[in-house]
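*Asks:* Okay, sequence plus prediction incoming.
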Amino acid sequence: MIALSLAEIASVTGGQTHDIPDPSVRVTGQVVRDSREVEPGSLFVAFAGERVDGHDFAADVVAAGAAAVLASRPVGVPAIVVDDVQRALGALARHVVRRLGATLVALTGSAGKTSTKDLIAQVLRRKAPTVFTPGSLNNEIGLPLTALAATQETRFLVLEMGARGIGHIRHLTELTPPRIGLVLNVGTAHIGEFGGREQIARAKGELVESLPPAEEGGVAVLNADDPLVRAMAARTKARVILFGESGEADVRAENVRLTGSGQPAFSLHTPSGCSEVTMRLYGEHHVSNALAAAAVAHELGMSADEIATALSEAGTLSRWRMEVTERPDGVTIVNDAYNANPESMRAALRALVAMGRASQAQGGRTWAVLGPMAELGDEALAEHDAVGRLAVRLNVSKLVAVGGIEASWLQLGAYNEGSWGEESVHVSDAQSAVDLLRSQLRPGDVVLVKASRSVGLERVAQALAEGAEGEVAVR
């Protein structure tokens, strides 16, 4: 964070100083909510959760070097006491962002947010110091913590914004007002909470509504291939730039293809020129993510060659998103278990098939180890059934559905589509899936593991990647 005195932080947050002998002492370290991350000069934010109360660690964090605690009550050590810690954190982030000279880029979408955010960050940091959302910390706590990680040297601040209802993104843009806003897509993630894709589009479009007008530098980056996103051009006063495979896109891909190992390649066309891209990531769905990143980078002054080089060298920064492990015995494990929705499930299955194509000639097989997709509401049965059917249509060799009733819908969809016998199976838990796979995997097999975050199927991928003989660790 940029250095601020405790007195200034108290003024910004509307708090009162307690047990602070010298309010001119400055916070020179990071703002953190995890006591294990405290370093000299930090500000520790004490949240009172259902299981852990950060206030209980106040003495420990100050002993470890924290300058003070942002708290909702006096804690016996230097503290700024506020009525609402979360609201105070947001006010502090808003204050710091105004002080920075950085360009703030915000993005949202139903699928691919984190992968695209990671691509944008890897491209932009070649040009100038860049701070970006770690993992998927895209809510009203994670977003201000990310913004507060910026320093005077930061030139680009890339923030992922998530939403679980109308008004959520609007609130996030008030905390950290962006100049460039990117909307990737409108899908069915969280459709059970929103009530329909039109409602999801309404929520995602709050990002472009928040942008400054074109004459003040506002830019809305929209997906030309998604009609609901493209329609958001009417909801913003910012200048609009389109990305996609459409011929009308300002930043577009031509000659899209997959390498023998399932990595996308394409010709990148921008208003400043064209260049060839071959990505290190897996799956054709990353082409759209790459184009979105390229559109942002173009707006920030990078050439087509610079962007193409950066995209071709970019890797996976966030855990459990198409993480590929090649085992010594020739089995490939693809850990995509961080989260899942119908769109990302379909993309992952297509990526699995592309990755397994080369090994199938030598007898290798493709395995889809899939768990439930959460928050689909009334669409849950139909969507799980559809994913199971798609696995058959794509000629996935084996489907292992893991979990409760939603997983059984996956397996039943596959069975009904192809009248599969032993090609699809339903198992009750992660350990059963690991036991089954360990007994049947052979060299050349490619295994995809994917489910909603709440299912915890990353344990399956990790156990298989390690090749351990023990049991799956229980969270």
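*Replies:* Thanks, I have the structure now.

*Asks:* use CA for all of it now, contacts and neighbours both
*Replies:* Will do.

*Asks:* Would you map the helices across the stretch 251-400 of the chain?
*Replies:* For the stretch 251-400 of the chain, applying DSSP state H, counting those that start in this stretch gives helices covering 286-299, 304-313, 342-360, 380-393.

*Asks:* deepest of these, which one?
*Replies:* Across the helices of the stretch 251-400 of the chain, averaging neighbours per residue (mean count of other Cα atoms under 10 Å) puts helix 286-299 on top, at a mean of 24.

*Asks:* Please list the residues outside that helix that contact it.
*Replies:* Here helix 286-299 makes contact (Cα atoms under 8 Å, 6 or more residues apart in numbering) with 112, 115-117, 119-120, 123-124, 180, 182, 184, 221, 223, 241-245, 250-253, 264-266, 268, 270, 272, 304, 307, 311.

*Asks:* Then stretch 385-396?
*Replies:* 342, 345-346, 349-350, 353, 365-368, 399, 409-418.

*Asks:* here comes the other one, which I'd like you to weigh against the first:
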Amino acid sequence: MPVFWEMIAFFAYFFLGARSLSLLIKKKWKFPRFTGKQIILSFLVIFLTGFFFFLILSELLICAVLFDIFLLAFVSGVVFFVQLPTVAAKRYIINKAKKKRQAIRDLIVIGITGSCGKTSTKEILYHFLSQKYKVLKTEANNNTEIGVAGAVLKKLNKNHQVFVVEMGAYRKGEIKAICDIVKPKIGILTAINNQHLALFGSQENIIKAKFELIESLPKNGLAVLNWQNRLVKKGFKKKSGLRVVKIGKDIWAENINAKKESLSFKMVLGNGKSVNIKTKLAGRQNVENILLASAGALELGLGLREISKACLGIKDVGIKISKRDNFVVLDSSYSANQNGVMADLEYLNLYSGEKIIIMPSLIELGPISAEVHRKIGKKIGEICDLAIITTKDYFSEILKGAVGSGMEKENISYISDPGEIFKTINAIKKQKIILLEGRVPAKLKDYLLKKEYNN
């Protein structure tokens, strides 16, 4: 290689190395969470690529340049060959799960999907039905095709009478694939919004994907739809023989009273019957979740009084409240979407004291990202005294919205380091109400909830 090109290559790599070192020192590197599969893939790619070029070349610099040029091709090749046994294993697991499900003929399966509220609705419905039946539910956010198949194989047995299945999706066809495994008879559609818009490609695709659950129901099945959601109403198409319960029309709530640590309302049915509901759940958004779950419970024979009594015992659903000496933590860090953020901010507004929100920017919103973050910023500006955004993406849009609705610019910051966030909060001596929204750094939760921090 001519000396000139060697010098060019040397300085290019020197600059990239220096830049990487600078980011590392400034703690701006973002390290991925390595799974076992990722570690194996990374090792194979680096080893095989490097070994290949060292075999055929004697000049180190040429090898380095070619390594960069052909790295993508090698990564693709290694991933392809590693995926072959993975795909085969996945198909085996799914087919085995289908056979096991088919063998339990009397099992009633309830599928729950939606852009938000599906986990809370699942937990509430499980609590209701457990008063009368032997019930299995999918755990946490194990709502993918392989996750549901795993639950069928590991936990489902012939003693179970009801299986409550949360169904998630990142593209069309994934909810139908889950339905092909479990064969739901009842489908609950909680809501549709713009969550994962970048992955689906359009709002229309999101609507079609969520309605795969309803389309998979048998003719004698039941669809429970949140009729208060505009996109659910837009996407619904009548299906011959399918019964439909519409939340907001066939079952609705009156006299809603949302307090800091309780929620009460009157649940009314279309036939004129009603019952008073009281629960310790936090947040007005749980009214819809309870109504959706109640529709499923009524279908399986629970009475209104049984549901009302069961509501008193619901716990560990939605926002978790932790009290400390001079602050309260409202933990809603399970996930985040636009509807959830807005609802949690409304709940935060019930408290007195310094209201603080800590949250990352939302992801996978595609072309509407800027608009959504400005709206969230506007709501933050109306309610919060301090806002800390933990990721840089769209921080400027949140800032613009917050300042536009009256928040001082110095009261909203981008801080990614958990220690710095904790110091900023600790500097406020007044009583603080801290809302953790979305996937905030785990270390920050340790500092706030477990007091694992030394000044």
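*Replies:* Cool, got the structure. All values derive from a computational prediction rather than experimental measurement.

*Asks:* What value does the TM-score take for this pair?
*Replies:* Here the TM-score for the pair of chains, by TM-score structural alignment, normalised by the length of structure 2, is 0.77; 375 aligned residues with a Cα RMSD of 2.3 Å.

*Asks:* From the contacts of helix 286-299 of structure 1, list the buried ones, please.
*Replies:* In the contacts of helix 286-299 of structure 1, burial by neighbour count holds for 112, 115-117, 119-120, 123-124, 180, 182, 184, 221, 223, 241-245, 250-253, 264-266, 268, 270, 304, 307, 311, counting by 16 or more other Cα atoms under 10 Å.

*Asks:* which one of the helices of the stretch 251-400 of structure 1 lies closest to residue 205 of structure 1?
*Replies:* helix 286-299 (16.1 Å; Cα to Cα).

*Asks:* Residue 340 of structure 1: what's it in contact with?
*Replies:* 373, 374, 450, 451, 452, 453.

*Asks:* Which one of those residues sits in the busiest neighbourhood?
*Replies:* residue 450 (35 neighbours; other Cα atoms under 10 Å).

*Asks:* what residue of structure 2 matches up with that one?
*Replies:* For residue 450 of structure 1, the aligned residue in structure 2 is residue 437 (criterion: TM-score structural alignment).

*Asks:* from what I can see residue 171 of structure 2 touches residue 199, true?
*Replies:* Yes - Residue 171 of structure 2 is within contact range of residue 199, at 6.6 Å (criterion: Cα atoms under 8 Å).

*Asks:* quick one, what contacts residue 153 of structure 2?
*Replies:* With the criterion set at Cα under 8 Å, 6+ apart, residue 153 of structure 2 makes contact with 96, 97, 100.

*Asks:* Next, it: secondary structure please.
*Replies:* At residue 153 of structure 2 the chain is in helix, as set by DSSP: H, G, I helix; E, B strand; the rest coil.

*Asks:* distance of it from residue 138 of structure 2?
*Replies:* 12 Å (Cα to Cα, to the nearest Å).

*Asks:* Mind checking the helices of the stretch 251-400 of structure 1 for the one nearest to residue 108 of structure 1?
*Replies:* Of all those, helix 286-299 comes closest under Cα to Cα, at 11.2 Å.

*Asks:* average gap between that closest one and structure 2?
*Replies:* In this overlay with structure 2, the average offset of helix 286-299 of structure 1 from its partner residues is 0.5 Å by mean Cα distance after the TM-score superposition for structure 1.

*Asks:* Could you turn the buried ones of the contacts of stretch 385-396 of structure 1 into a PyMOL selection?
*Replies:* Here is the PyMOL command that picks out the buried ones among those, judged by 16+ other Cα under 10 Å:
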select buried, resi 342+345+346+349+350+353+365+366+367+368+399+409+410+411+412+413+414+415+417+418
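
*Asks:* So which of the contacts of helix 286-299 of structure 1 are in strands?
*Replies:* Per DSSP state E, strands hold the following members of these: 180, 182, 221, 223, 241-244, 251-253, 264-266, 268, 270.

*Asks:* which one among the residues you listed gets closest to residue 443 of structure 1?
*Replies:* Looking across those and measuring by Cα to Cα, the closest to residue 443 of structure 1 is residue 264, at 24.4 Å.

*Asks:* do you know how far the closest one is from residue 305 of structure 1?
*Replies:* Taken as Cα to Cα, the span from residue 264 of structure 1 to residue 305 of structure 1 is 17 Å.

*Asks:* Dump the helices of the stretch 251-400 of structure 1 into JSON lines; add distance to residue 176 of structure 1 as well.
*Replies:* JSON lines is the format used below for the helices of the stretch 251-400 of structure 1 (distance: least, Cα to Cα, whole Å):
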{"stretch": "helix 286-299", "distance to residue 176 of structure 1": "18"}
{"stretch": "helix 304-313", "distance to residue 176 of structure 1": "26"}
{"stretch": "helix 342-360", "distance to residue 176 of structure 1": "28"}
{"stretch": "helix 380-393", "distance to residue 176 of structure 1": "34"}
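
*Asks:* can you tell which of those is closest to residue 278 of structure 1?
*Replies:* Once the helices of the stretch 251-400 of structure 1 are compared by Cα to Cα, helix 304-313 is nearest, at 5.1 Å.

*Asks:* Which of the three states applies to whatever residue of structure 2 lines up with residue 418 of structure 1?
*Replies:* Mapped onto structure 2 by TM-score structural alignment, residue 418 of structure 1 lines up with residue 406. The three-state label given to residue 406 of structure 2 by three-state DSSP is coil.
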